[in-house]
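> dropping the sequence and predicted coords here.
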Amino acid sequence: MLLKGKKVAIIGAGPVGLTMARLLQPNGVDVTVYERDQDSQARIWGGTLDLHKYSGQEAMKKAGLLESYYSTAIPMGITFANEHGKVLSTKTPTPENLYDNPEINRNDLRRILLDSLTSETVVWDSKCVGLEICDGKWQLQFENKAATIADLVIGANGGMSKVRNYVTDTEIEETGTFIIQGDVPQPEITCPEFYRLCNGHRLMTSYEGNLLVANPYNNGVLTYGLIFRRPEEWVCDNGLNFENNESIIAFLSDRFSGWDERYKQLFRSTSFFIGLPTKKLPLDRPWKSDRPLPITLVGDAAHLMPPFAGQGVNIGLVDALILSDNLTGGKFKTIQAAISDYEQQMFVYASEAQFDSSQNEIEMRSPGFSFQQLIN
């Protein structure tokens, strides 16, 4: 086996990094995952994830975790409403599509993956700040921690990965859209009218280029995202103080002043806001061919894309599926050959997913856009 006697280091304990470790371990691979989070209990902010039937779920199936995913995830419908809070239509799950892409909390998915790994696979509180070559191996350097070595490094640490510089010089690009994400604890109490509007489903509203997507069931928290074109006056800074909830509530109440009071109740009930300009890592340039030692990227570290096609985590799990099979399946004579084949495949399917996401982004920002035309 290519990795016999080799040490594999995965940087990042997100869904893709942990799935990669899970797919390698049963083949006897010595793999360690290094994660910057303090410990396994650290809450991962953000909305739920939905693993798609023919991509993300295939990786979970190979990992032997598909039933665990099904038993934890929630099949959800969609309530389409307008800015006045009028329900336009509802899309509910059917017995035929119940498990096509159910929603799962990010920490729940992490727990499923962690429970499938041997103890001590993940080293927490380990922020990787650089790599060096030392005696024919990678030396991983960490903030306030001792360095360690590995024969193969897999960067799975998200869109702002530092490991990426060793693989490609391509720069991250902003796409022109801004997302404000919010958390509302105990929504049935704190924003009951909006919670009832959701009616047990995800809620989607769009009006004149302003979009709202909310999920009332995210482990006791309602999570939502507000999506809009980045204003031209935000040249270098968005001017918003995300450490001051009241200022964000005031901004949203003004921007959405014509919307129903139930939406404003949602804003006022929010305990935590974060602002995110959407970004992507273009795949229009080849990666470095002169890498001195085996190293590659998976997930957002490899192909960051806007979240407007629901493809990010799913494409990343496909990465883990293909790369792990290449490294353990006996098809290749060298680690470099296994990595090269994976990257050639990834450039094709990830570019297609990026294109779909970008097309949806353009469509969603248009004044006449309706979620119903995209979903249906």
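Sure, I can see it. Numbering: from 1, shown residues only.
> when you work out contacts or count neighbours from here on, use the C-alpha atoms and nothing else.
OK.
> which strand or helix spans Asn326?
According to DSSP states H and E, Asn326 maps onto helix 312-328.
> what's the helix or strand just after that helix packed up against?
Sequence-wise, the next helix or strand downstream of helix 312-328 (DSSP H and E) is helix 335-364. In terms of contacts (3 or more C-alpha pairs under 8 Å, 6 or more residues apart in numbering; DSSP states H and E), helix 335-364 is packed against helix 312-328.
> quick check: end-to-end length of stretch 251-263?
13 Å (C-alpha to C-alpha, to the nearest Å).
> hang on, Lys91 packs against Arg202?
No - look at Lys91 against Arg202 with C-alpha atoms under 8 Å: they stay out of range, at 9.7 Å.
> these two: who's more crowded?
For Lys91 versus Arg202, neighbours defined as other C-alpha atoms under 10 Å are more numerous around Arg202 (23 against 15).
> flag every buried residue along the longest strand anywhere in the chain.
The residue-count maximum for a strand in the chain (DSSP state E) belongs to strand 173-185. Across strand 173-185, burial judged by 16 or more other C-alpha atoms under 10 Å covers Thr175, Gly176, Thr177, Phe178, Ile179, Ile180, Gln181, Gly182, Asp183, Val184, Pro185.
> here comes the other one, which I'd like you to weigh against the first:
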Amino acid sequence: MPWNWQIKDWPDFRYDASTIASFEESFLLSSGEILGAVHHVSPSERDQLRIDLLSDEAMKTSAIEGEMLDRLSVQSSLRRHLGLEPDNYPAKPREQGVAEMMVDVYSTYAKPLTHETLFRWHEMLLSHDQRLETIGAYRRHEDAMQIVSGRHDRPTVHFEAPPSDHVPDEMERYVEWFNGTAPDAANALPALTRAGLSHLYFESIHPFEDGNGRLGRALAEKSLAQNIGQPSLIALAFTIERDRKAYYDQLEHHQKTLDVTPWLEWFAETVLTAQRVTLERVGFFIAKAHFYDLHRAHFNDRQAKAIERMFREGPDGFKGGLSAENYLSITNTSRATATRDLQELVDMGALSRTGERRYTRYWLNLPGTEI
């Protein structure tokens, strides 16, 4: 079976627009909900919300590729690149690179796409990687660009991209298509359709030696932001990472055909889920702010440290709740002190408690987290 770029009508993807129409409508409605939710956050807290959401995306878009990052280093780098008051946490090269790229995607979303934009993102993302021949430019190697898995002596080839000498022409056509389907362009496409096609199209060219997945998801974010007229801040990578096998399966299947309606349906459902996740996280952020307004002044240092650690887990919190053993590990205190601290947190209404004895678990008391 040929790859999609070897099919005669490439890159004229075929799809049923009527199948996607209801998703497009839901996307626009949810975008308005997210805007309204963010307005509940005070101006002074919006910067921290941006950092929380952008750092989650930076962490997860890297995790999809099997790369684990230091969250505090990512957030420290984001603060610097957003021009906010820096903290003292050291910025590591890998984390600094992805943070710089995320901020660039966020702040330049409205600008047309250029080759130089892509080269800049690639250099930001991979300037630390000494293994690559070409950074900040399209791949040039003569070897086939393949996505493989399995044993080295018996690999399974999931996809083979166009040869390197085809890439400049393919990318010239891609950039022209991306800008020509923007909201005010002659061939404007609806938001989800354009973003879904932009991602599949880019991944099928696979123009760089490495980083194509992260750049392709950044392009989908840029496309969505252009269609709604502001940075989207939706948890796209966060949502994809939850089921990355389905993501890779969908890409692999649709890199062998130009009939992409099922891909667009899957992508649309993923974006709508990402919007719901974002609403949940904005609600969590608002509840967190109210929680600290109520309780911050009453915490001792140990309690403050444990509460901060619980919030760092996000809306899902500690799986199964915080145990006394967790508290001992976080605070490095005695069991008697831990028991007293936890009871105080329950009495003041900061935590709720379930279970008895060794099954006792503690949960952040965050009423009203729904938007």
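Noted; the coordinates are in hand. It should be emphasised that the depicted structure is a prediction, and the values quoted were computed from it without experimental measurement.
> please state their TM-score.
Remark: TM-score between the superposed chains equals 0.28 [TM-score structural alignment, normalised by the length of the second structure]; 168 aligned residues with a C-alpha RMSD of 6.6 Å.
> sorry, back to before: could you redo the buried residues of strand 173-185 of the first structure as CSV and give each row distance to Leu131 of the first structure?
Below are those laid out as CSV (distance: C-alpha to C-alpha, whole Å):
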residue, distance to Leu131 of the first structure
Thr175, 30
Gly176, 32
Thr177, 33
Phe178, 32
Ile179, 33
Ile180, 34
Gln181, 33
Gly182, 35
Asp183, 36
Val184, 40
Pro185, 40
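> what ranges do the helices span in the first structure?
Along the first structure, counting by DSSP state H, helices occupy 15-24, 56-62, 66-72, 106-115, 187-190, 192-198, 245-255, 261-268, 300-303, 312-328, 335-364, 371-375.
> hmm, I was thinking of the second structure
Using DSSP H, the helices found in the second structure span residues 17-38, 43-63, 71-81, 93-107, 115-126, 167-180, 191-205, 212-228, 236-242, 244-254, 261-295, 301-312, 324-331, 335-347.
> helices and strands around the third one, which ones?
Contacts of helix 71-81 of the second structure with other secondary structure elements, assessed using 3+ C-alpha pairs under 8 Å, 6+ apart, are made with helix 43-63, helix 93-107.
> what's the neighbour count on Ala353 of the first structure?
Neighbour count of Ala353 of the first structure, defined by other C-alpha under 10 Å: 21.
> that one and Ala59 of the first structure: what is the separation?
17 Å.
> cool, Tyr349 of the first structure as well?
According to C-alpha to C-alpha, Tyr349 of the first structure stands 15 Å off from Ala59 of the first structure.
> more neighbours, those two?
The neighbour comparison of Tyr349 of the first structure against Ala59 (other C-alpha under 10 Å) goes to Ala59, with 26 against 14.
> that one contacts Ile315, correct?
No - Ala59 of the first structure lies out of contact with Ile315 (C-alpha under 8 Å); the separation is 10.1 Å.
> ok so, going back, so which of the helices of the second structure gets nearest Thr156 of the second structure?
Nearest of these to Thr156 of the second structure, taken as C-alpha to C-alpha: helix 244-254 at 12.0 Å.
> could I get the helices and strands packed on helix 71-81 of the second structure as JSON lines with distance to Phe159 of the second structure and mean neighbour count?
Formatted as JSON lines, those follow (distance: least, C-alpha to C-alpha, whole Å; neighbours: other C-alpha atoms under 10 Å):
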{"stretch": "helix 43-63", "distance to Phe159 of the second structure": "20", "mean neighbour count": "19"}
{"stretch": "helix 93-107", "distance to Phe159 of the second structure": "26", "mean neighbour count": "22"}
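> so which of the ones you listed is nearest Leu219 of the second structure?
Nearest to Leu219 of the second structure, of all these, is helix 93-107, at 8.2 Å by C-alpha to C-alpha.
> tell me which strands and helices that closest one is in contact with?
Applying 3+ C-alpha pairs under 8 Å, 6+ apart, one finds that helix 93-107 of the second structure contacts helix 43-63, helix 71-81, helix 115-126, helix 212-228.
> okay, the angle between it and helix 212-228?
Per axes from the mean of the first three to the mean of the last three C-alpha atoms, to 10 degrees, the angle that helix 93-107 of the second structure makes with helix 212-228 is 20 degrees.
> ok, now how distant is Ala237 of the second structure from Tyr248 of the second structure?
Applying C-alpha to C-alpha to Ala237 of the second structure and Tyr248 of the second structure gives a distance of 13 Å.
> higher neighbour count, those two?
Ala237 (25 against 14).
> looking at the helices of the first structure, which is buried most?
helix 15-24 (a mean of 27; mean count of other C-alpha atoms under 10 Å).
> next, the angle from that one to helix 312-328.
Using the same axes, to 10 degrees: helix 15-24 of the first structure against helix 312-328 is 30 degrees.
> OK, contacts around Phe178 of the first structure?
For Phe178 of the first structure, the contacting residues are Ile227, Phe228, Arg229, Arg230, Gly275, Leu276, Pro277, Thr278, by C-alpha atoms under 8 Å, 6 or more residues apart in numbering.
> please indicate which of those residues are buried?
Buried among these (16+ other C-alpha under 10 Å): Ile227, Phe228, Arg229, Arg230, Gly275, Pro277, Thr278.
> dump those residues to TSV, plus distance to Ser71 of the first structure.
Below are those laid out as TSV (distance: C-alpha to C-alpha, whole Å):
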residue	distance to Ser71 of the first structure
Ile227	31
Phe228	35
Arg229	37
Arg230	39
Gly275	32
Pro277	34
Thr278	32
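> tell me which of those residues fall in strands.
Counting by DSSP E, the part of those found in strands is Ile227, Phe228, Arg229, Gly275, Pro277, Thr278.
> out of these, which one sits closest to Ile249 of the first structure?
Of these, the one sitting nearest to Ile249 of the first structure (C-alpha to C-alpha) turns out to be Gly275, at 12.7 Å.
> and the gap between the closest residue in space to Thr177 of the first structure that isn't next to it in sequence and Glu363 of the first structure?
Spatially, and ignoring its direct neighbours in sequence, Thr177 of the first structure is nearest to Arg229 (4.5 Å; C-alpha to C-alpha, 6 or more residues apart in numbering). Look at Arg229 of the first structure and Glu363 of the first structure: by C-alpha to C-alpha, they are 11 Å apart.
> residue contacts, Leu346 of the first structure?
Actually, residue 346 of the first structure is Met. It isn't Leu. Going by C-alpha under 8 Å, 6+ apart, the list of residues near Met346 of the first structure reads Asp319.
> wait, isn't Gln96 of the second structure in contact with Ser77?
Yes - Gln96 of the second structure is within contact range of Ser77, at 5.3 Å (criterion: C-alpha under 8 Å).
> what about the residue lying closest to Val271 of the second structure once chain neighbours are set aside, how many neighbours?
Distances taken as C-alpha to C-alpha, 6+ apart place Leu236 nearest to Val271 of the second structure, at 6.2 Å, with adjacent residues excluded. Leu236 of the second structure has 26 neighbours, counted by other C-alpha under 10 Å.
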